[in-house]
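> When you get a sec, could you give me coordinates for this:
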Amino acid sequence: MKLHIERAAVDTLMIRLFDRIEEGNMPWLLAASQQLRRQFGDQLIDLVPSYTTLMLHYDLRQLDEITARQLITTALAGLQPLPPEHAGREHEIAVWYDISVGPDLERLSGLTGLSVSQVIALHSDQEYQVFALGFAPGFAYMGLLDEQLAAPRLATPRKRVPAGSVAIAERQTAAYPLASPGGWNLVGRTPAPLFDRNRDGYSLLRPGDRVRFVPVEHAEFVRLGGDDTPVSGDA
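The predicted model follows:
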């Protein structure tokens, strides 16, 4: 870990701790987030952890940039990573893997040389770490995906990806919390409520959480409240 502070805006600093995306980064980033929140108190407006950085938005009415940088340096002196039991929650998320809701399963099979059932098995056999939230409310970037499944985004994004769609892009996986455009490879769908305005923090998943996708049959998917409407061919 190394500390580098960059100006991102007049009242925002980017705190870079790592240069490479690795699962081992997150305990350090979460520990840094805790220390920074304590150090800044009500002078902090927002703090957003990501793969290798934290973006810190401070109250310009209370702090200048020099003081904010000093607070960051003080907060992170002697930083130690959070132990695993404090790094995040564990989730099991039901997924119905089927061509009708995961129309890119066959494309991934062709790209990887694996059968569709092998693609599903590799995707669901692994536990993923939530690295960051972004793109849409509740959209969690997770990884790292097995290298055999790494696949580029679609050349032409879909105009509408249904809510709950589980997808792959490069060595990341995610589930769309809301219907939106998107260019990731769709492999299935979850009935899990990923975004809820009545939930504290809105998002089911948060940075540092661990996720395992659990395959379920169609009947169980529907019983859990899943929408089995096929992905439109012209979406």
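> can we go C-alpha only for contacts and neighbour counts from here?
Fine.
> What residues of the helix or strand where Ala75 lies count as buried?
In this structure, Ala75 is located in helix 65-76 according to DSSP states H and E. The neighbour-count check on helix 65-76 (16 or more other CA atoms under 10 Å) flags 68-69, 72, 75-76 as buried.
> Same question for stretch 27-46.
Buried residues in stretch 27-46, counted by 16+ other CA under 10 Å: 27-33, 35-37, 39-40, 43-44.
> And the helices in the protein?
With DSSP state H as the criterion, the chain has helices at 26-40, 65-76, 105-112, 116-124, 218-223.
> how about JSON lines for those helices, with distance to Tyr176 added?
Output for those, formatted as JSON lines (distance: least, CA to CA, whole Å):
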{"stretch": "helix 26-40", "distance to Tyr176": "22"}
{"stretch": "helix 65-76", "distance to Tyr176": "34"}
{"stretch": "helix 105-112", "distance to Tyr176": "17"}
{"stretch": "helix 116-124", "distance to Tyr176": "16"}
{"stretch": "helix 218-223", "distance to Tyr176": "16"}
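> Out of the ones you listed, which is closest to Val95?
Closest to Val95 of those is helix 218-223 (CA to CA; 7.3 Å).
> Which residues does that closest one contact?
The contact list for helix 218-223, computed with CA atoms under 8 Å, 6 or more residues apart in numbering, reads 94-96, 190-191, 228.
> just how off-centre is the helix holding Ala75 within its chain?
Put simply, helix 65-76 sits 28 Å off its chain's centre (CA atoms, centre = their mean, to the nearest Å).
> Show residues contacting that helix.
Outside helix 65-76, the residues within contact range by CA under 8 Å, 6+ apart are 5, 11, 32, 35-36, 39-40, 58.
> hmm, back to that, state the pair within the buried residues of helix 65-76 that is farthest apart.
Ala68 and Leu76 (12.4 Å).
> One more sequence to fold, the one below, so I can look at both together:
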Amino acid sequence: MNCTRLSTVHLHPVGRSAVLAEVADAAEALDLATWARSARVAAVEVVPAARTVLFDGVDDPVALAARLRGWRPSGELPAGDRVEVPVVYDGPDLAFVAEAWGTDRDGVVARHAAVEYVAAFCGFAPGFSYLSGLPPELAVPRLESPRARVPAGSVGLAGGWCGVYPTASPGGWRLLGRTDATLWDPERDRPALLPPGTRVVFVPR
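The predicted structure follows:
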């Protein structure tokens, strides 16, 4: 299969048995992935990302391209599970975010906790979900120099994304607080607490 242009999807062959679908943004990527799973497209794995969806284990890429012509962006958020994540707001970047948002620390907590986020895709580390939903005017830049170690459970912002570090690791996100929720547990039936499509609300503690 050569590179194929659909009405809203740009398809790229990846090796012998995978196809990468390029769309407009993370919302469309999640929408396409959700639709593809419900439509049972012929792929072993369907993996959304920031602006793409990877279809892996595809026996017939041409047939897949024809199948994807039936998709149109719904413009609606997926009706996934709703998970409340308790947060202690004592992060080292609260003052920076407060200044960027033109408010105080209590204002940051109120605004951050008022949003219902949606897990758009997972990446960076097992259990790390990129959460969309932050209003564009509240986007904040990453640190100029990443921290060598961010504690597990840290809740942070980077650009228009929100995320929770599932394990201790280096990182450059602006840290607002911490949670004791377990983001990744391979012993659970569903290892990731916040898989794509999950609706997420942060609850101040």
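> Tell me the one of the contacts of helix 218-223 of the first structure nearest Leu149 of the first structure?
For the contacts of helix 218-223 of the first structure, the nearest to Leu149 of the first structure is Val95 (17.2 Å; CA to CA).
> Next up, the contacts around the spatially most central residue of the second structure.
With the centre of the second structure defined as its mean C-alpha position, the nearest residue by CA atoms, centre = their mean is Tyr130, 2.6 Å away. Each residue near Tyr130 of the second structure by CA under 8 Å, 6+ apart is listed here: 119-123, 161-163.
> Give the aligned equivalent of it in the first structure.
In the first structure, the residue matched to Tyr130 of the second structure (TM-score structural alignment) is Tyr141.
> do the same with Ala168 of the second structure
Ala168 of the second structure maps onto Ala179 in the first structure, by TM-score structural alignment.
> again, but for Val62 of the second structure
In the first structure, Val62 of the second structure lands on Gln70 (TM-score structural alignment).
> what separates its match from Leu30 of the first structure, distance-wise?
20 Å (CA to CA, to the nearest Å).
> And stretch 12-27 of the second structure, end to end?
This stretch, stretch 12-27 of the second structure, spans 20 Å end to end (CA to CA).
> Same question for it: list its buried residues.
The neighbour-count criterion (16+ other CA under 10 Å) identifies 12-13, 18-23, 26-27 as the buried residues of stretch 12-27 of the second structure.
> Out of the contacts of Tyr130 of the second structure, which end up buried?
Buried members of these, counted by 16+ other CA under 10 Å: 119-122, 161-163.
> In JSON lines: those residues, plus distance to Glu187 of the second structure.
Shown next, in JSON lines, are these (distance: CA to CA, whole Å):
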{"residue": "Ala119", "distance to Glu187 of the second structure": "21"}
{"residue": "Ala120", "distance to Glu187 of the second structure": "23"}
{"residue": "Phe121", "distance to Glu187 of the second structure": "21"}
{"residue": "Cys122", "distance to Glu187 of the second structure": "18"}
{"residue": "Trp161", "distance to Glu187 of the second structure": "28"}
{"residue": "Cys162", "distance to Glu187 of the second structure": "25"}
{"residue": "Gly163", "distance to Glu187 of the second structure": "22"}
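> now, which of the buried residues of helix 65-76 of the first structure sits nearest Thr52 of the first structure?
Leu76 (14.8 Å).
> which position in the first structure aligns with Asp106 of the second structure?
Checking TM-score structural alignment: Asp106 of the second structure goes with Ser117.
> Now for Pro86 of the second structure: which residues touch it?
When contacts are counted by CA under 8 Å, 6+ apart, Pro86 of the second structure touches 179-181, 202-205.
> By neighbours, which of the residues you listed wins?
Comparing the contacts of Pro86 of the second structure on neighbour count, Thr179 comes out first with 22 neighbours (neighbours: other CA atoms under 10 Å).
> Please name the residues that touch that residue.
Neighbour list for Thr179 of the second structure: 85-88, 153-155 [criterion: CA under 8 Å, 6+ apart].
> Which of those residues sits closest to Pro195 of the second structure?
Closest approach between the contacts of Thr179 of the second structure and Pro195 of the second structure, by CA to CA: Val85, at 13.8 Å.
> Looking at the first structure, name the residue matched to that closest one.
Alignment note: Val85 of the second structure maps to Ile93 in the first structure; criterion TM-score structural alignment.
> Pretty sure its match sits against Arg212.
Yes: the pair Ile93 of the first structure / Arg212 is scored as a contact, 6.2 Å apart, by CA atoms under 8 Å.
> Between the contacts of Pro86 of the second structure, which sits nearest Asp189 of the second structure?
Nearest to Asp189 of the second structure among the contacts of Pro86 of the second structure is Ala181, at 16.2 Å by CA to CA.
> Check the gap between Pro48 of the second structure and Phe55 of the second structure for me.
Taking CA to CA, one finds Pro48 of the second structure at 9 Å from Phe55 of the second structure.
> Gly127 of the second structure now?
Distance, Gly127 of the second structure to Phe55 of the second structure, using CA to CA: 20 Å.
> and if you look at Ala181 of the second structure?
Taking CA to CA, one finds Ala181 of the second structure at 31 Å from Phe55 of the second structure.
> now swap in Pro151 of the second structure and tell me
33 Å.
> of these two, who's got more company?
Phe55 (25 against 14).
> thinking the more buried one is in contact with Val46, fair?
Yes: at 4.9 Å, Phe55 of the second structure and Val46 qualify as touching, with contact defined as CA under 8 Å.
> now stretch 47-63 of the first structure, how far from the centre of its chain.
Put simply, stretch 47-63 of the first structure sits 18 Å off its chain's centre (CA atoms, centre = their mean).
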